[in-house]
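Colleague: Provided below are the primary sequence and the corresponding predicted coordinates.
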Amino acid sequence: MNLLIKGITIADPNSPFNSKKCDVRVEQGKITAIGNGLSESDKGEVVDGAGLVLSPGFFDLNCSIGDPGYETREDIKTATDAAKAGGFTGLAVLPNTRPVVHSKGEVEYILNRAKGGLVDVLPVGAVSRDLEGKELAELYDMRLAGAAAFSDGDKVIADDGFMSRALQYVKGFDGLLMVYPESKSIAGKSQINESGTSVLLGMKGLPALAEEMHISRDIFLATYHDAPVHISTISTSGSVALIKKAKKDGVKISCDVAAHHLVFTEELLNDFDSNYKVKPPLRASSDIKALMGGLKDGTIDAVVSQHRPHEIEFKDVEFEIAAYGIIALQTVLPLLLQAGLDAQQIAEKLAINPRKLLGLEVPVIEEGAVANFTVYDPSEKWEYNRASNYSKSANTPLLNKTLTGKVRLVYNNKQLQAYG
């Protein structure tokens, strides 16, 4: 579809037009002209870009869909609808489905179900069969079939020897392991962050030590094998410090943080609202300060949604038995703006670096490039409610709240989706 955007601010550190206000013309899926005073055509849509930002299309490294097997939570259509509304033109979807994505058959299923859409959906294959952490899954076959990376999702790879063998194996074909950091023996059945809040609420606390010990193990293994490892959803100041030092020491390590861990603190649990129950748990304001510092100095490579849809019966229950996770694809941008990230940082952490980590082509806003971008209004206020929620699930504390920062349109694969 042809499109002309007038007077929009470009946010793309890789573009020669970065930070400039320009007109952008798209024809047949390519950016054909960028400049000032581009003439309008009777063929295609014209968009007034005043006050809007144009970024490379967002890409999420950490998204659960539920298809196959848990379609009552989310299917590929509803997930990609929510993704588009959140500005995402690409998703890496985790293997925690039924059956688990642990062979090329499941990888091919997801690719076939999602093909032809605006949103690129890339399966992440399981590291272990059935996510049990005992037997390696069909890693190389899945890679050949199109798996973008490998992860056991929110399941911890607890066995040190198994993790060591997995790193060795994927190194042979330049694969990437994305691991959730938690020492299970220390975490136990903890519900929330270990602090004065956990004592006040009378719940067993999950210490930062559980996350940091696990990261330390993976740093040692990555160093020993000279193999890359990606740590998913870090949440503590100690984790930031460990990864910062490891990068300085030359370890092939990367990491991401969930958007809600940059805004929400453990004090929000005082009312036992299960919609704030996430894992890793919400931490202290001092941790948020450290995470923001890690984003700015490059320690933290990317921001993720950690989208975890659940049916109502798994969340509208007592806090201690409620499932972990929130839906988040549509709220990442507002949370990042609330946290204080600027347009350049958002483009880097939400569009460019996630693709770099997976070895994917990074879209660039320049003439002759394939059009893959997101347009958003950083100051527009909107109500996130059941009518504007595109997910099949509704487990989020932000429902019926007024948010700032709205996606106005996304463009990818010669397809345009606009929002009023």
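Modeller: Good, I have the coordinates.
Colleague: can we go C-alpha only for contacts and neighbour counts from here?
Modeller: OK.
Colleague: quick check: buried residues in stretch 95-115?
Modeller: Buried residues in stretch 95-115, counted by 16 or more other Cα atoms under 10 Å: 95-97, 100-104, 106-108, 110-111, 114.
Colleague: just stretch 36-49 next, same as before
Modeller: For stretch 36-49, the buried set under the neighbour-count rule, 16+ other Cα under 10 Å, comprises 38, 47, 49.
Colleague: format these as CSV; extra columns: secondary structure and distance to G29.
Modeller: Conversion of these to CSV gives the following (DSSP: H, G, I helix; E, B strand; the rest coil; distance: Cα to Cα, whole Å):
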residue, secondary structure, distance to G29
L38, coil, 18
V47, strand, 16
G49, coil, 19
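Colleague: which one among the residues you listed gets closest to V303?
Modeller: Closest approach between those and V303, by Cα to Cα: G49, at 25.7 Å.
Colleague: that closest one and N275: what is the separation?
Modeller: In this structure, G49 and N275 are separated by 36 Å, where distance is defined by Cα to Cα, to the nearest Å.
Colleague: give me the contacts around stretch 241-250.
Modeller: The list of residues contacting stretch 241-250 from outside it, by Cα atoms under 8 Å, 6 or more residues apart in numbering, reads 212, 215-216, 219, 253-254, 294, 299.
Colleague: take the one below as the second:
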Amino acid sequence: MSNLLIKNGRVVDPSQQMDDTLDVLILDGKVSAIQSGIDASPGVRVVDAAGCIVTPGWVDMHTHLRDPGFSHKETIASGALAAAAGGFTSIACMANTKPVNDNPFVTSYIYQKASSCDVNVYAIGAITKGLEGKQLAEIGSMFEAGIVGISDDGATVQDSYIMRKALDYSRKFDLVVISHAECTCLKGLGVMNEGVNSTRFGLRGNPKAAEEVIVARDILLAELTGARLHIAHVSTAGSVRLLREAKAKGIKVTGEATPHHLILTDDAVGNYDTNTKVAPPLREQVDVDALIEGVKDGTIDALATDHAPHSVTEKEVEYDLAAFGMVGLEIALPFYYRLHLEKGVPLSRIVEAMTTAPAKILGIPKGSLKPGADGDVSIFDPKSEYRIDKTTFKSKSRNTPFDGYKVQGKVRFTVTGGKVIYSASEETR
């Protein structure tokens, strides 16, 4: 644990309805005070955050760390370094590893590996054994080992009975069930959004209905069981509408959106860059607009990267054969911040979607700078402009279509437990 004084920054903390120029004092790893004019004491490191925005540490509730089993793409250690460089203090990793995190032994392995990392790493367990959708995983045992949610992300639980049982059982532990919503029967061999562009580009399409059918089904099952449901990587206007209607009825459902679904449309697929191949696919402008409106009004609760690292050999192939996914931890901030700069989303709503909301969904004690809270802080310069350079990534993978993009908003410091775990100034020395 460390002592730290962050001075002169604009502190934005939705958990306290706070937006003001203040100092933040962290003692013994916990927030001690937030007020103006705090003087430094001996043994306390001082960070000058003048001109920067200071927020609770960011929480990414949807990452793939590929460990165990796929360490050529990412490890827990490299993923944690990427998270810190991207401003994230807490991340949750999905269960599609090898072996799958469907039992307490894999869960314990993840936490053992994460114990040496500066970023807080949380494990999400599988819904079904082997992600096969046939039999429930060892949910109770994994809960005892520390999982914060269950998901077959990367695959969809196609069997409605199994999904109902998962939702029923999750209530015993108050675990959120995270749904990867794609009906395989409708998706077929689709590799991009079904529409005019899939015809133009000569690629097989994945219709919006493939997502919306599962979203609708799972909302009905959440209503039936009273369990907590979360829809991962929402990508269509129809899904946003379904979420909005479900929330109005009092159903316990939340949703998230990714940077790529908020920024890109299926036009980006036209150059056949396989880094644009994601699941669910990039959609149309009407869907992007609906997602942004959903973030603005809170229908979309959280922002999540779906950080999905892949090796060069898995991406430098024909579009049909390439792996789904792109990295996101190190470049999410400027795209989230763009929603404020260009789309009128209040900064407090963006910060809430990166902190308080995902922490609440996962049930973890993060996302606030209230006195007594963990001293996890993210600090960024809202005016800094630069170009994304994938060669600087801490991640072991470089699969991004955003290389060379000019963006605004740069992480300056990442702090966990009062310890500075990333400093942009030290990176440039």
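Modeller: In hand now; what should we look at? Note that the coordinates shown come from a computational prediction; the quantities given were computed from them, not determined experimentally.
Colleague: let's have the buried residues of stretch 36-49 of structure 1 in a markdown table, adding distance to K248 of structure 1.
Modeller: Supplementary listing: these in a markdown table, determined by distance: Cα to Cα, whole Å:
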| residue | distance to K248 of structure 1 |
| --- | --- |
| L38 | 46 |
| V47 | 45 |
| G49 | 41 |
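Colleague: out of those residues, who's nearest T78 of structure 1?
Modeller: Within the set of these, V47 lies nearest T78 of structure 1; the separation is 26.3 Å, counting by Cα to Cα.
Colleague: just give the closest residue to that closest one, not the sequence neighbours.
Modeller: On the basis of Cα to Cα, 6 or more residues apart in numbering, the spatially nearest residue to V47 of structure 1 that is not a chain neighbour turns out to be I5, at 4.7 Å.
Colleague: cool, H310 of structure 2 as well?
Modeller: Nearest-residue entry for H310 of structure 2: K73, 5.2 Å, with adjacent residues in sequence omitted and distances by Cα to Cα, 6+ apart.
Colleague: and the gap between the counterpart of V286 of structure 2 in structure 1 and Q338 of structure 1?
Modeller: The alignment partner of V286 of structure 2 in structure 1, by TM-score structural alignment, is S286. Separation of S286 of structure 1 from Q338 of structure 1 (Cα to Cα) stands at 17 Å.
Colleague: burial count for S128 of structure 1?
Modeller: Close neighbours of S128 of structure 1, defined as other Cα atoms under 10 Å, add up to 24.
Colleague: where do the helices sit along structure 1?
Modeller: Taking DSSP state H to define them, one finds helices in structure 1 at 76-85, 104-114, 139-145, 160-171, 184-187, 196-201, 208-225, 237-248, 285-297, 332-339, 343-347, 353-358.
Colleague: count residues in the vicinity of the counterpart of E361 of structure 1 in structure 2, would you?
Modeller: When the two structures are superposed using TM-score structural alignment, E361 of structure 1 falls opposite P365 in structure 2. Using other Cα under 10 Å as the criterion, P365 of structure 2 is surrounded by 11 other residues.
Colleague: quick check, P365 of structure 2 in contact with T356.
Modeller: No: taking contact to mean Cα atoms under 8 Å, the distance of 9.4 Å between P365 of structure 2 and T356 leaves them out of contact.
Colleague: Q408 of structure 2 is in contact with Y336, isn't it?
Modeller: No: using Cα under 8 Å as the test, Q408 of structure 2 is too far from Y336 to be in contact (10.1 Å).
Colleague: how far away is T128 of structure 2 from E212 of structure 2?
Modeller: Look at T128 of structure 2 and E212 of structure 2: by Cα to Cα, they are 22 Å apart.
Colleague: also T63 of structure 2?
Modeller: Relative to E212 of structure 2, T63 of structure 2 is positioned 23 Å away (Cα to Cα).
Colleague: which stretches of the stretch 1-150 of structure 1 form strands?
Modeller: 3-10, 21-27, 30-35, 45-48, 53-56, 58-63, 88-93, 120-125, 149-150 (DSSP state E, counting those that start in this stretch).
Colleague: which helices and strands does the first one pack with?
Modeller: To tie it back to what came earlier, the one meant is strand 3-10 of structure 1. strand 21-27, strand 45-48, strand 53-56 (3 or more Cα pairs under 8 Å, 6 or more residues apart in numbering; DSSP states H and E).
Colleague: got those as JSON lines, with distance to H307 of structure 1 columns?
Modeller: As requested, these are exported to JSON lines (distance: least, Cα to Cα, whole Å):
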{"stretch": "strand 21-27", "distance to H307 of structure 1": "31"}
{"stretch": "strand 45-48", "distance to H307 of structure 1": "30"}
{"stretch": "strand 53-56", "distance to H307 of structure 1": "21"}
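Colleague: E267 of structure 1 is nearest to which of the ones you listed?
Modeller: Taking Cα to Cα as the measure, the helices and strands packed on strand 3-10 of structure 1 were each checked against E267 of structure 1, and strand 53-56 came out nearest at 33.4 Å.
Colleague: buried deepest among the helices of structure 1, which one?
Modeller: Mean neighbour count (mean count of other Cα atoms under 10 Å) peaks for helix 76-85 among the helices of structure 1, with a mean of 24.
Colleague: angle of that one against strand 58-63?
Modeller: Interaxial angle of helix 76-85 of structure 1 relative to strand 58-63 (axes from the mean of the first three to the mean of the last three Cα atoms, to 10 degrees): 140 degrees.
Colleague: chain center to helix 76-85 of structure 1: distance?
Modeller: Taking Cα atoms, centre = their mean, to the nearest Å, one finds helix 76-85 of structure 1 lying 14 Å from the centre of the chain it belongs to.
Colleague: average offset of it relative to structure 2?
Modeller: In the superposition against structure 2, helix 76-85 of structure 1 averages 0.5 Å from its aligned positions (mean Cα distance after the TM-score superposition for structure 1).
Colleague: what's in contact with that helix?
Modeller: If you take Cα under 8 Å, 6+ apart as the criterion, helix 76-85 of structure 1 is touched by 65, 67, 89-91, 113-114, 119, 329-330, 389-392, 407, 409-410, 417, 419.
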